[in-house]
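Asker: missing the sequence, but the structure's below:
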């Protein structure tokens, strides 16, 4: 009886069964773990994404207004916008912006007016490029430009929010993957120890069986020798 071969075969079979079981469990467990983690952290992801998008939107509108020269007439513009609840509130700043511009320009010299105020009006289409011809009224030109700035900021905000949400999601998935990998390694180890324990028990039983079988054969041999001796 090839005890070594039998034990080796048994260990291979049991090990294979264990590996298949863990291999089948792992992807399902990972899928469930990720789904549960994402659900548990949904509010956190949403909050972080919205906050990042809002900040990006505010920074975008601030940058656009700076390019238009608004900050020259409204020095505290950036801090005021950052304190707003939403960057789209910028669309309602026509009165604030043009009032500050009006009073500042009214007190300027002709030279400063031409250097600062006229270019400002041109950017809002209130004054044509020739510097002489009037364009649209401030109540029409300023809101139109502000609306365009807000629309542009919306795209930037959405992109940043999606980027942050994706990053948070990826981090959660990676964490769950590591956890499941560690769990599967533990399972492999547990299965290996279980298989080893089973094999030791089987081996002991086989050894006991062989010993008993040997003793039985030895006893039978003596009995046959005794019978043969009696017959002689």
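Answerer: Ah, there it is. Here the structure is a predicted model, which means the values were calculated and not measured. Residues are numbered from 1 along each chain as shown.

Asker: C-alpha only now, for contacts and for neighbours.
Answerer: Will do.

Asker: residues contacting the residue nearest to the spatial centre of the chain?
Answerer: Central residue of the chain (C-alpha atoms, centre = their mean): residue 169, 2.0 Å from the mean position. Shown in contact with residue 169 (C-alpha atoms under 8 Å, 6 or more residues apart in numbering): 38, 45.

Asker: quickly find the element holding it.
Answerer: Here residue 169, judged by DSSP states H and E, is contained in helix 138-231.

Asker: what number of residues lie near residue 28?
Answerer: If you count neighbours by other C-alpha atoms under 10 Å, residue 28 ends up with 11.

Asker: please disregard the earlier target; I meant residue 138.
Answerer: Neighbourhood size, residue 138 [other C-alpha under 10 Å]: 17.

Asker: below is structure B, check it against A:
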């Protein structure tokens, strides 16, 4: 889950730097190689690199379409522009970290759901055997009770029959 979140954070930061600032390389290194899962959340390092990149651009380079946002910062003045670029880069890093955290939570929830589903199936399978064992035990008890009732009724009938015979014999003797 953390790896998926880190990958999403790195990708979000790279996309923000490419789309919003027009930066594709830092120190002649592609962003994908420079920004890794280990350093994407380090706002200080990344914002300093962006600041150095910003200061290294000439006025003619800044007038290119892809650096239009950086040009607007340069128009504020050197110190104010550099501060605005650093703040923008830090904002991008914060957004990337937030996206990484959201993705980590989302992946963790989906993995938990998968685990719960698997465990639920296992519990159901186990409990099915337990339920059948309980059912068979109850059935055996009911059969035993039924047999005992039948034996009781038979013995009662035989006793009653015997008593009736005895009563008849006593009546016969009394006459």
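Answerer: That came through, no problem. No experiment lies behind these values; they were computed from the predicted model shown.

Asker: overlay the chains and give the TM-score.
Answerer: Here the superposed chains carry a TM-score of 0.75, computed using TM-score structural alignment, normalised by the length of the second structure; 169 aligned residues with a C-alpha RMSD of 3.1 Å.

Asker: counterpart of the residue nearest to the centre of the first structure in the second structure?
Answerer: The alignment partner of residue 169 of the first structure in the second structure, by TM-score structural alignment, is residue 112.

Asker: buried sites along stretch 36-47 of the first structure?
Answerer: Neighbour counts using 16 or more other C-alpha atoms under 10 Å place 37-38, 45-46 of stretch 36-47 of the first structure among the buried residues.

Asker: one more: stretch 109-118 of the second structure?
Answerer: Going through stretch 109-118 of the second structure with 16+ other C-alpha under 10 Å, nothing comes out buried.

Asker: how far apart are it and its match in the first structure?
Answerer: Mean deviation of stretch 109-118 of the second structure relative to the first structure after superposition (mean C-alpha distance after the TM-score superposition for the first structure): 2.5 Å.

Asker: swap in stretch 157-172 of the second structure?
Answerer: Mean for stretch 157-172 of the second structure is 2.4 Å (mean C-alpha distance after the TM-score superposition for the first structure).

Asker: contact partners of that stretch?
Answerer: Counting by C-alpha under 8 Å, 6+ apart, no residue sits against stretch 157-172 of the second structure.

Asker: run the chain-centre distance for that stretch.
Answerer: 80 Å (C-alpha atoms, centre = their mean, to the nearest Å).

Asker: that one: which residues count as buried?
Answerer: So for stretch 157-172 of the second structure, nothing qualifies as buried (16+ other C-alpha under 10 Å).

Asker: list the contacts of residue 188 of the first structure.
Answerer: Residue 188 of the first structure neighbours (C-alpha under 8 Å, 6+ apart): 18-19, 22.

Asker: corresponding residue for it in the second structure?
Answerer: Residue 188 of the first structure maps onto residue 131 in the second structure, by TM-score structural alignment.

Asker: how close does its match sit to residue 141 of the second structure?
Answerer: Using C-alpha to C-alpha, to the nearest Å, residue 131 of the second structure is found at 15 Å from residue 141 of the second structure.

Asker: likewise for residue 47 of the second structure?
Answerer: Distance of residue 47 of the second structure to residue 141 of the second structure, given as C-alpha to C-alpha: 78 Å.

Asker: what's the neighbour count on residue 162 of the first structure?
Answerer: A count of nearby residues for residue 162 of the first structure, using other C-alpha under 10 Å, gives 16.

Asker: now swap in residue 79 of the first structure and tell me
Answerer: Residue 79 of the first structure has 10 nearby residues by other C-alpha under 10 Å.

Asker: host element of it?
Answerer: helix 77-82.

Asker: now that helix: buried residues?
Answerer: Using 16+ other C-alpha under 10 Å as the test for burial, helix 77-82 of the first structure gives 77-78, 81-82.

Asker: so residue 13 of the second structure makes contact with residue 92?
Answerer: Yes: between residue 13 of the second structure and residue 92 there is a contact under C-alpha atoms under 8 Å: 6.1 Å.
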